[in-house]
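Student: My questions concern the predicted model and sequence given below.
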Amino acid sequence: MIAQLRGLLAQVEADRCVIDVSGVGYLVQASSRTLAALPQPPELACVLVETVVREDAILLYGFAEASERAWFRLLTTVQGVGAKVALAILSALQPSDLINAIAAGDKAMLTRAGGVGARLAQRIVTELRDKCEGMPTGLPAGATVAAAASGPAATRGIAADALLALSGLGFRRAEAQPVVERVLDRHEGKVDLDVVIRDALKELAR
């Protein structure tokens, strides 16, 4: 089983990337957060991997952080949550947000993810409420879940969401990422998603 890949990042698409390891290109599916955390091709990249073996395929799912991989494993234990939906949830919510949403029974927050309706959100809350204790938050040591909304993890989440939105509008990730980073730097990371997208569009249109 493949647990980690380190090699040259050959290609990045909306929901996957290709990592060249000694001349072999591995197709790795990933959340928008993990893809946003990767360097620019063709720089060296390293991702943690969850290997899923099916009768007709061997699929690789990549993660920038161990916390995201742990949540992927937990989410896919819920009936109706396959790998694609799990990645959609991890694209919409960082681990600390997931803990908050499940603990509070916030189904609306979970339905922000593509493919998650009210019924599936309720099932996630019901089945995982007692399993969240001890799950990683993805926050730095000493940080609390309550502080996540204003910390670096939240900034990374906004960047990932902005890149996903700009990709949907036809902009290539390679041209959009530096613009998003500049917008976040100007606001010192304290800015809403809609403002980041608006300012980035203004700059990209020049």
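Tutor: Arrived safely.
Student: switch to C-alpha atoms for all contacts and neighbour counts from now on
Tutor: Fine.
Student: Tell me how far the lengthiest helix in the chain lies from the chain's centre.
Tutor: In terms of residue count, the longest helix belonging to the chain (DSSP state H) is helix 152-168. Per CA atoms, centre = their mean, to the nearest Å, the displacement of helix 152-168 from the mean C-alpha position of its chain is 9 Å.
Student: what are the ranges of the strands in the chain?
Tutor: 4-12, 16-21, 24-30, 44-53, 58-63 (DSSP state E).
Student: Just give me the residue closest to the centre of the protein.
Tutor: Within the chain, one residue has its C-alpha closest to the average C-alpha position: by CA atoms, centre = their mean, that is R33, at 2.9 Å.
Student: didn't that residue look like it was pressed against G157?
Tutor: Yes. The pair R33 and G157 passes the contact test of CA atoms under 8 Å, sitting 6.4 Å apart.
Student: hmm, who's touching stretch 28-47?
Tutor: 4-12, 14-19, 59-65, 87-88, 90-91, 156-157, 159-161, 163-164, 174, 177 (CA atoms under 8 Å, 6 or more residues apart in numbering).
Student: Buried ones among the residues you listed?
Tutor: Of the members of those, the ones counted as buried by neighbours, 16 or more other CA atoms under 10 Å, are 5, 7-10, 12, 14-19, 59-64, 87-88, 90-91, 156-157, 159-161, 163-164, 177.
Student: next up, a second structure to put side by side with the first:
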Amino acid sequence: MIGRLRGTLLDKQPPWLVIDVAGVGYELEASMNTLVALPAPGEVVQLYTHLAVREDAHLLYGFAREQERSLFRALIKVNGVGPKLALAILSGMEEEQFIRCVMDDDIKALTRLPGVGKKTAERLIIEMRDRFPQWTRATLDGIPGQATSTRPTEANAMVDAEAALVSLGYKPTEASRMLSGLGDELSTEALIKAALARKLAG
């Protein structure tokens, strides 16, 4: 089991990133919250990881915080929630936001996430409620450093952001609507984060 990686960030194309560890390039899939927390390519990063072994592939997922990984692992134990939906949930809201939604029975907020219908939201609340007491006071320390990569052209940033939202489960028309009117100077990661925040706010 690969539990943590420390190396040089080679590339990040949401929701994917590549880390060079002693000459070996590890490809990981990560939530948008983790991707936004990462520094620019070329910087050293450390991520907590989860390895999912399937018949046809070994998939590695990366997380900026150990609590985010713990929540991911708890989510994929819920009936009907796989790694893709778990990442979409983690991309759509911070861990503490999700915990509050579960504790407050906020089905409406959960159903704004891609792939989460009313029944799934109800199942998440029922199955996850008893798993949070030990997490609610945890320190949410992200990876040091801010993302400072050179901003691509506005058009490319919008295209990449829309593709990332579609990969999370949003329909192309919905992803386009979520991005409509957002700032001209935003990076791909910032566009995604702003679009997800807009969706969550309703």
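Tutor: Perfect, I can see it now. The model shown is predicted, which means the values in this text are computed figures rather than measured ones.
Student: packing partners for the longest helix of the first structure?
Tutor: Helices and strands touching helix 152-168 of the first structure, by 3 or more CA pairs under 8 Å, 6 or more residues apart in numbering; DSSP states H and E, are helix 32-37, helix 83-92, helix 173-186, helix 193-204.
Student: and the last one with helix 173-186, angle?
Tutor: For helix 193-204 of the first structure against helix 173-186, the angle by axes from the mean of the first three to the mean of the last three CA atoms, to 10 degrees is 120 degrees.
Student: Roughly how far does V102 of the second structure sit from M158 of the second structure?
Tutor: Using CA to CA, to the nearest Å, one obtains 32 Å as the distance from V102 of the second structure to M158 of the second structure.
Student: Now G7 of the second structure: closest residue in space that isn't a chain neighbour?
Tutor: Counting by CA to CA, 6 or more residues apart in numbering, G7 of the second structure lies nearest to V21, which is 4.7 Å off, once chain neighbours are set aside.
Student: Could you tell me which residues make contact with the one you found?
Tutor: Counting by CA under 8 Å, 6+ apart, V21 of the second structure touches L5, R6, G7, T8.
Student: Same check on S167 of the second structure?
Tutor: Residues touching S167 of the second structure, when contacts are defined by CA under 8 Å, 6+ apart, comprise P15.
Student: Return the distance of it relative to D141 of the second structure.
Tutor: 27 Å.
Student: next one: P14 of the second structure
Tutor: Going from P14 of the second structure to D141 of the second structure by CA to CA gives 21 Å.
Student: Per the alignment, S22 of the first structure pairs with which residue of the second structure?
Tutor: Taking TM-score structural alignment, the alignment pairs S22 of the first structure with A22 from the second structure.
Student: close enough to count as contact, its match and G7?
Tutor: Yes. Using CA under 8 Å, A22 of the second structure is in contact with G7, at 7.4 Å.
Student: Output the strands of the first structure in CSV; the columns should cover distance to G82 of the first structure.
Tutor: Putting these into CSV (distance: least, CA to CA, whole Å) gives the following:
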stretch, distance to G82 of the first structure
strand 4-12, 21
strand 16-21, 16
strand 24-30, 13
strand 44-53, 11
strand 58-63, 12
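Student: of the ones you listed, which approaches A108 of the first structure most closely?
Tutor: strand 24-30 (23.4 Å; CA to CA).
Student: Distance from stretch 133-141 of the second structure to the middle of the chain?
Tutor: Relative to where its chain is centred, stretch 133-141 of the second structure has its mean C-alpha point 18 Å off (CA atoms, centre = their mean).
Student: how about R129 of the first structure, what does it touch?
Tutor: Residues in contact with R129 of the first structure, defined by CA under 8 Å, 6+ apart, are I102, A103.
Student: measure it to K107 of the first structure for me?
Tutor: In this view, R129 of the first structure and K107 of the first structure are 12 Å apart by CA to CA.
Student: Can you give me the neighbour number for G142 of the second structure?
Tutor: Counted with other CA atoms under 10 Å, the burial measure for G142 of the second structure works out to 17 neighbours.
Student: and the closest residue to R172 of the first structure other than its chain neighbours, how many neighbours?
Tutor: Taking CA to CA, 6+ apart, and ignoring the residues beside it in sequence, R172 of the first structure has L166 as its nearest neighbour in space, at 7.9 Å. Counted with other CA under 10 Å, residues neighbouring L166 of the first structure total 21.
Student: out of the contacts of V21 of the second structure, which ones does the first structure keep as well?
Tutor: By both residues aligned by TM-score structural alignment, their matches' CA atoms under 8 Å, those still in contact after alignment to the first structure are L5, R6, G7, T8.
Student: Could you single out the nearest of the residues you listed to R123 of the second structure?
Tutor: Comparing those against R123 of the second structure with CA to CA places L5 closest, at 32.6 Å.
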